[in-house]
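Trainee: quick one, what's the 3D model for this:
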Amino acid sequence: MSLETLFNKAWYGKSKWTQVFMPILPLVSHLVGKKRRQYLADSNRHNQVNVPVIVVGNISIGGTGKSPMVLALIEVLKSAGYYPGIVSRGYGVDAPEPILVTESSLASECGDEPVMLARRSASPLVICQNRVAAIHALLKDKRVDLVISDDGMQHYAMSRDIEILMLDAKRGLGNGRLLPVGPLREPASRMLEVDYVVSLISDQNKLDRESKKQALGRLLLGYQGIDDFRGLDSKLVTAPLSAKGLINLKTGEHASLDLLKSFNECELVAGIGNPERFLHTLLEAGLPSGYTANWFGDHHKFSVENIAQNVPVVMTEKDAVKCKDLNLVNENVWYLPIEVRLPVEFIESLLTKVLSVSGKE
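Mentor: Prediction:
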């Protein structure tokens, strides 16, 4: 069992072994709070760029749906007449200077998520360890009139106008503790300071019948300070996450999700922060029980040996970006693009906020 799995079982499950780190929590809390206070005290923090900056991030470790949310925002903003660009860190990539990511870029050079976003969004995208430098490089494209930061909630050197915090619909805040005892990068109270808290949910029927109060209670389940967040329901947005079909890794062929029902045996492959959500989506789509799950660490660097050669394989779109560069013999390898359908109320609210920042007519 990997160290990542051990931590996740403690943060989001019943294991309590990370409580051995409790003595250092006061120091962690002090350092996290100091970083936030320094940002708020900086009177020049809103003067870095002259276009709106939207941060899509989280306060918890693990997959929360940032990438599909970024793609959904790109579509909404383009429809509203904006020309958005994206900045990202480029996880696992040495990018001390800005790098422009294109549809032909390699995941090994630019990171899996940036390449996926560049290909799906058809928008300019720049990666850099310094997101401020990334934004300035992005704005050399004079068409860009709005910036979306993929992650970067805690990158306080970067100014921002709108913050969208992603929270996993099933795992919520975990045990509600700061790292390393829990999965939180910042205290749960940080949710009260962002513009929106977005939770992606795959069950449309549940979304239709669930009130914001019920959704909030589920997301904060297990967090002892739940009474402190009574005003959070005004920020909460629940949106359905859906899969439209499968795409063949080698040929680009599109297939209905019904193809899953024909897989009497198959291998599921994922190197993401929350593979259980990927599995849940496939099971909802009709995947039979004869599957094996092969989970790797987030941003895993795949090799040919990681992919089965004699059975159908289904993977995430992010992993497909890396595996497409491998010389796979198996031609029965498919990946699952997912989409977010944003509520009309949220879209209207967001566009109003963007308009107030940009002054766009």
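
Trainee: for the rest of this, base every contact and every neighbour count on C-alpha atoms.
Mentor: Noted.

Trainee: mind listing residues that contact stretch 66-76?
Mentor: Under the criterion Cα atoms under 8 Å, 6 or more residues apart in numbering, residues 56-57, 84, 113, 117, 120-121, 148, 150-151, 166, 338-342, 347 lie in contact with stretch 66-76.

Trainee: try it again at 6 Å.
Mentor: With contacts defined as Cα atoms under 6 Å, 6 or more residues apart in numbering, stretch 66-76 is touched by 339, 340.

Trainee: same check on stretch 107-127?
Mentor: Taking Cα under 6 Å, 6+ apart as the rule, stretch 107-127 contacts 85-91, 98-103, 134, 318, 322.

Trainee: would you do the same for the sequence below? I want to compare the two.
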Amino acid sequence: MRLIEKVWFQGHPAKWLIVPLLLPLTVLFAVLSFFRRLAYQVGLFKQIKMSVPVVVVGNIGIGGNGKTPVTLYLVEKLTEQGIKVGVVSRGYGSKAPHYPYQVTDESTSEQAGDEPLLIFQRSAVPIVIGADRIQACQRLIELGCELIIADDGLQHYRLARDFEFVVVDGKRLFGNGLLLPAGPLRETRSRITRANCVIVNGLSSWPKQANACALPVLTMQLKASQVINVKSGANIELDTFLTQSLANNKRINALAGIGDPQRFFNTLELVGFNLVKVKGFVDHQAFSAHDLQQFPSDIPLLMTEKDAVKCADFAQDNYWYLPVDAEFSTNTDGESIARVMTKITALVNIHH
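Mentor: This is a model prediction of the structure:
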């Protein structure tokens, strides 16, 4: 984990030096963000309304909060209802030949970005990336999409939206509560109250506080049931994989290039693996074969699905990844993902 992230989320002693130095930039960022939002609210900047419903999945901070599993869940459930869904994404770190760019079977992680390629490989729905979300959405509409999910589009105010999900990391929450760069937040916590639904990833006491703002609050867990070989694509049930690794005392190596690598490592330990060597990389790390040479080949190397799409071209036989799915629980007040999905489905019916 980078030092600045330790300052943001763990209260590292360096905060007494770093935060005061960055506070003037944070004040400037806050002022610019405020007037930018205000410009859209008063109509100085124009919001563009698409001809189909747009559902935003985002967060108010940086780093991995679980947005991609939420997007995949929405795509799966809406597709099951016969709705043609498309996904629009910025495509962070992508180097596509042109924009907007439609992700295809031939796309590489370098062209499409890791998360868009992951979503496409898992869902096979149309995915279009580009900094101009309006053009990207228009392309999806031309492809016949009846509903668009904007992955990580909460702060892209030019794109009008019909429904907003804000995903919150139940463990890290909002770090030190400050805006960038002194803290990890892109918007203040009050922004959450203007969303339609909050999803808390992992067990947390925070939902009780969120209920005070009368928002639907859902609790989500990330569930893993199988491991997949990066090189061959072979699937093995997680319990079977654990049993097979008993001869090696369940010893594995692990890497993660996500917003919170430690969350992945904790998951592996909870499953029952004995972690020998672990390495956390920065989010969206562009892996090379050299990066993975530090891991011996005599025991399995486990990684996240997002990492696997970037390691496929040089994968070894011992490279495996652990796909996860969003699993929602009904809250004590009776709020459930089914009720929220009914509201989203209604948006499509209204447009029809």
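
Trainee: ok, back up a step: got a winner among the contacts of stretch 107-127 of the first structure for most neighbours?
Mentor: The residue in the contacts of stretch 107-127 of the first structure with the most neighbours, by other Cα atoms under 10 Å, is residue 87 (31 neighbours).

Trainee: residue 169 of the first structure contacts residue 199, doesn't it?
Mentor: Yes: at 5.4 Å, residue 169 of the first structure counts as touching residue 199 under the criterion of Cα atoms under 6 Å.

Trainee: state the number of residues packed around residue 24 of the first structure.
Mentor: Neighbourhood size, residue 24 of the first structure [other Cα under 10 Å]: 12.

Trainee: part of a strand, is it?
Mentor: No: counting by DSSP: H, G, I helix; E, B strand; the rest coil, residue 24 of the first structure is not found in a strand; it is helix.

Trainee: could you measure from residue 9 of the first structure over to residue 87 of the first structure?
Mentor: 32 Å (Cα to Cα, to the nearest Å).

Trainee: please disregard the earlier target; I meant residue 355 of the first structure.
Mentor: 21 Å.

Trainee: same deal with residue 300 of the first structure?
Mentor: 21 Å.

Trainee: and for residue 45 of the first structure?
Mentor: For residue 45 of the first structure, the distance to residue 87 of the first structure - Cα to Cα - is 18 Å.

Trainee: then residue 252 of the first structure?
Mentor: For residue 252 of the first structure, the distance to residue 87 of the first structure equals 27 Å [Cα to Cα].

Trainee: and what of residue 68 of the first structure?
Mentor: 15 Å.

Trainee: show the contacting residues for the aligned residue in the first structure for residue 237 of the second structure.
Mentor: By TM-score structural alignment, residue 237 of the second structure lines up with residue 256 in the first structure. By Cα under 6 Å, 6+ apart, the contact set of residue 256 of the first structure is residue 245.

Trainee: surely residue 128 of the second structure is in a strand?
Mentor: Yes: according to three-state DSSP, residue 128 of the second structure belongs to a strand.

Trainee: residues near it, how many?
Mentor: For residue 128 of the second structure, the neighbour count with other Cα under 10 Å is 27.

Trainee: which one is the aligned residue in the first structure for it nearest to, not counting chain neighbours?
Mentor: Mapped onto the first structure by TM-score structural alignment, residue 128 of the second structure lines up with residue 126. In space, not counting the residues next to it along the chain, residue 126 of the first structure is nearest to residue 100; the distance is 4.5 Å by Cα to Cα, 6 or more residues apart in numbering.
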